[in-house]
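A.B. asks: Quick one: sequence and predicted model below, then my questions.
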Amino acid sequence: MGEQQQRDVGIREIPKLNKWLILSLQHLFAMFGATILVPFLVDLSPAVALVSSGLGTLAYLFITKGQIPAYLGSSFAFIAPIIAATTLGGPEGAMVGSFFAGIVYGIVALIIRASGLKWLMKILPPIVVGPVIMVIGLGLAPTAVDMAMNDPVTEAYDMSLFIVALVTLAITVVASVFFKGFFGLIPILFGIVGGYAFAYMQGIVDLTPVREAKWFEVPDFIVPFVTYTPQFSWEIIAIMVPIAVVTLSEHIGDQMVLSKVVEKNFIKKPGLHRSIMGDGIATIISSVLGGPPNTTYGENIGVIAITRVFSVFVIGGAAVIAIIFGFIGKFAALITTIPTAVMGGVSILLFGVIASSGLRMLIDNNIDLGHKRNLIISSVILVIGIGGAFIQVSEDVQIPGMALATIIGIILHLIFPNKEAGYGNASMFSNDDE
């Protein structure tokens, strides 16, 4: 135990410069694959996503008083809502929706500071959150398969592209199952790099954009009142804002896990209200730059657990490097040359893992689906969310499937008797307000 403690690097400890760089790069690699995948899927700039994740993480560290070593990257929960919002109002409309989702975080943080946690825990039991997370993953399944099988230009089936996707998937699976230690935490990165190399050997990759790109280049930021004039839309708000309920529960779970890893109660100090506020401000920063909403990353928590390096300076270093990478034109161009099939292959596993994590929440908390209330709530959420049901409130306002499933799940939980059955043994939902 003494040897273990000697290897720990404290939250406020600054490593030596050479170790600092290496440790920060580890966190960059851990978040990189997932962070660039989200903007790739929703047709936003990966370079902007890197910059916004870095700035968002620095803001998070500042708001949490440098007490929580967490990295923030692109949120997968918002993929479908961003696509829907972009269809209605372009990427600018999606940014407006993202901004208001960040505002919801801020409001929740202020309410928690004033009234405690119990009200939030009451509306987010595992029987609601688990199936909604499953909806996020399974709802994206057609997107992953389409990217893997079809030519992005002609939209026709292409066997050669599907083979690239399958090879990418195989590499990602092997890295997930057989790689140990830190390498086991970055299977997405291994999958993208390996799939890209295979696609290049098949003559699918065109490196012309990399050769033509400048070394230094400002990313394609989407800035309100500079590149566009924001337009308020109730329909986009209805699409984006309810997803914040889901990501809030994910945020709480991450804080619980990180608290166990570091052996400090971050829920109590600096307080859940600060970490949620930090998450919200990071999402707002991303929305005013043109990046996807941010969220704390489990991959980076895994790195912290393995390395026992808790330093916020290491996390901050990763954030600064991400910002720098966003301004390297050739690096940004290289990302754009990744074939859609490669991202499709990675997505097949990643979206499945998201869905499975929702199932795992039900299992870990011993949720009894033999109980009628639990069976009904989970069934309704899954079919409405995956089936794509929606409510047309007015000509301009629509509540889409994922948001509708979340809202109905919460309502059913609140009105059905025997609410304790919806929590199982969920410790993350039974904490007091301390």
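C.D. replies: Nice, I can see it.

A.B. asks: C-alpha from now on. contacts and neighbour counts both.
C.D. replies: OK.

A.B. asks: Show me the strands in this structure, by range?
C.D. replies: Here the chain has its strands, by DSSP state E, at 72-74, 294-296, 391-392, 398-399.

A.B. asks: Please tabulate those strands in TSV, including the columns mean neighbour count and distance to residue 212.
C.D. replies: Formatted as TSV, the strands of the chain follow (neighbours: other C-alpha atoms under 10 Å; distance: least, C-alpha to C-alpha, whole Å):
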stretch	mean neighbour count	distance to residue 212
strand 72-74	29	28
strand 294-296	29	31
strand 391-392	11	46
strand 398-399	20	43
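
A.B. asks: Take this one as well and set it beside the first:
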Amino acid sequence: MSMFTWEVVDPAPGEAVAPHQRLAWGKTIGLGAQHVVAMFGATFVFPLVMGLDANLAIMFSGICTILFLLICANKVPSYLGTSASFVASVAAIRAQGGDSADVTGAILLGGVVLALVGVLVHVSGSGLIHRILPPAVTGAVVMLIGFNLAPVVADIYWPQDQWIALATATFMVMAAVMLPGFWSRIAVFLALIFGYAVSWAADNLFGPITSVLPTGPDPVEHDRVSWAAVEAADWIGLPSGTLADGVSAVHAPSFSLTFFLLVLPGVIALVAENTGHVKAVAEMTGEDLDPYMGRAIGADGLATALASAFGGSPTTTYAENIGVMGATRVYSTAAYYVAAAVAILLGLCPKFGAIVNATPGGVLGGITVVLYGMIGLVGAKIWVENGIDFGDPVNLVGLAAGIIAGVGDVTLQITDDFSLTGIALGTILVIVYYHVVNTRRGPGTGHTTQALSHRE
């Protein structure tokens, strides 16, 4: 039977639809559109905060989702949206003078490493991951990735319009917790719409604002919402234009060992995310997906490398879309192909990209202050779910130095031209110190990694 042949079913209320099944095409298209809405907000917010092109990211999210489904033989229903795991690494690269080509080059190499990890897991089994990256370590790495981003919010986005940022953050917190079901899962998207609307209203009520933009050191007067680029953009066309740092939106990557080391913590986070994603989907569908664990990790690595090769954003499997499956009990991979096709079409609309790129800085400030904190707290969530005992000095002392080095952006100058900084140094210290002191334990006393919920 062809991989693109799904068994058509008409389930009774509450009955699940398996990955190899599908509803009638009309309902499948509707579900695919729902998956697009679920991934939408985070998939174009993170390219914006990384300084990359949102239109390109949306288009490659669709392409990479199809690649993922093919590599996993349609057994693991997943959508690949933009990953938050590299945001801190990108901030560090830019702080050291790197441009967008340096960013995508480092992420491309990170994707290759992730793909190789996937091959290794496929051959040797997932136990290898649990031995090298136990929950104590992955939790610490994810935590330092999130909290390392605090200065980005404080120094770049929040000062552009503090009151819009506060209003947007407040709305997002309330929407994520207080709205029912599906609506809470698209809180990022709703917060973007809310922030856009409030910014437009503020322009009309109070006039322009004077603040420091990312493009310059001095405060300037400007409208919160400017659609000049939107009016000039075409309706149909390939992603194009120039990024804020002067690099073309579609560009070839450049490579640096120093910058590559900065993205390795993101690779560790993606290993944990993909492992947790496969386990979560397996639990929902009732199918044994362990044989596809390595494929899923490797597919995400190849997808990240492919997108970065053209200047796109890194990818990851999305928990938002797991939420949609949990609410609908429809696990059909056919719906994900529909979602991917819609995303590709959106990526071919430059006017849509111009609207995304016109997102006010204050809106991004409000969203990122919540999102970055959530990333950091996912690390704590890993510890809680796996019962990490901080009464044990192996965990308490073994992780402490790495977390502070990463969050505090500590630098270790090795040569005149090479240094380890922030999350790269912190991650190395976490892994090395933990395993050095953990040798006092006997075999079989560690914990296994459980599902890591990736909330973007």
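C.D. replies: Everything's here; your move. All figures in this text were calculated on a predicted structure; none of them were measured in a lab.

A.B. asks: Reformat the strands of structure 1 as CSV; add distance to residue 233 of structure 1.
C.D. replies: Listed next are the strands of structure 1 as CSV, based on distance: least, C-alpha to C-alpha, whole Å:
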stretch, distance to residue 233 of structure 1
strand 72-74, 23
strand 294-296, 22
strand 391-392, 14
strand 398-399, 10
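
A.B. asks: Residue 275 of structure 1: which of those is closest?
C.D. replies: strand 294-296 (9.6 Å; C-alpha to C-alpha).

A.B. asks: average gap between the closest one and structure 2?
C.D. replies: Compared with structure 2 after fitting, strand 294-296 of structure 1 deviates on average by 0.8 Å (mean C-alpha distance after the TM-score superposition for structure 1).

A.B. asks: do stretch 314-323 of structure 1 as well
C.D. replies: Mean deviation for stretch 314-323 of structure 1: 1.0 Å (mean C-alpha distance after the TM-score superposition for structure 1).

A.B. asks: equivalent range in structure 2 for that stretch?
C.D. replies: Aligning stretch 314-323 of structure 1 against structure 2 (TM-score structural alignment) gives residues 335-344.

A.B. asks: Distance from the matching stretch to the middle of the chain?
C.D. replies: 18 Å (C-alpha atoms, centre = their mean, to the nearest Å).

A.B. asks: likewise stretch 238-255 of structure 2?
C.D. replies: Put simply, stretch 238-255 of structure 2 sits 20 Å off its chain's centre (C-alpha atoms, centre = their mean).

A.B. asks: Tell me the buried residues in the longest helix anywhere in structure 1?
C.D. replies: Using DSSP state H, we find that the single longest helix of structure 1 is helix 79-115. Residues of helix 79-115 of structure 1 classed as buried under the neighbour-count rule (16 or more other C-alpha atoms under 10 Å) are 79-86, 88-89, 91-106, 108-110, 112.

A.B. asks: do the same with stretch 29-49 of structure 2
C.D. replies: 29, 31-49.

A.B. asks: sorry, back to before: and residue 259 of structure 1, which of the strands of structure 1 is closest to it?
C.D. replies: Here strand 294-296 is closest among the strands of structure 1 (C-alpha to C-alpha), at 13.3 Å.

A.B. asks: now for that closest one, which elements pack on it?
C.D. replies: Packed against strand 294-296 of structure 1 by the contact rule (3 or more C-alpha pairs under 8 Å, 6 or more residues apart in numbering; DSSP states H and E) you find strand 72-74, helix 243-262, helix 272-287.

A.B. asks: Give me the range in structure 2 that that strand lines up against.
C.D. replies: By TM-score structural alignment, strand 294-296 of structure 1 lines up with residues 315-317 in structure 2.

A.B. asks: cool, stretch 378-390 of structure 1 as well?
C.D. replies: Stretch 378-390 of structure 1 maps onto residues 399-411 of structure 2, going by TM-score structural alignment.

A.B. asks: Would you mind listing the outside residues contacting that stretch?
C.D. replies: Here stretch 399-411 of structure 2 makes contact (C-alpha atoms under 8 Å, 6 or more residues apart in numbering) with 136-137, 140-141, 143-145, 147-148, 419-430, 433-434.

A.B. asks: buried subset of the residues you listed?
C.D. replies: With burial judged by 16+ other C-alpha under 10 Å, the buried subset of the contacts of stretch 399-411 of structure 2 is 136-137, 140-141, 143-145, 147-148, 420-430, 433-434.

A.B. asks: quick one: the residue nearest the centre of structure 2 from residue 430 of structure 2, how far?
C.D. replies: The centroid of structure 2 falls nearest to residue 83 when counting by C-alpha atoms, centre = their mean (2.0 Å). Distance, residue 83 of structure 2 to residue 430 of structure 2, by C-alpha to C-alpha, to the nearest Å: 22 Å.
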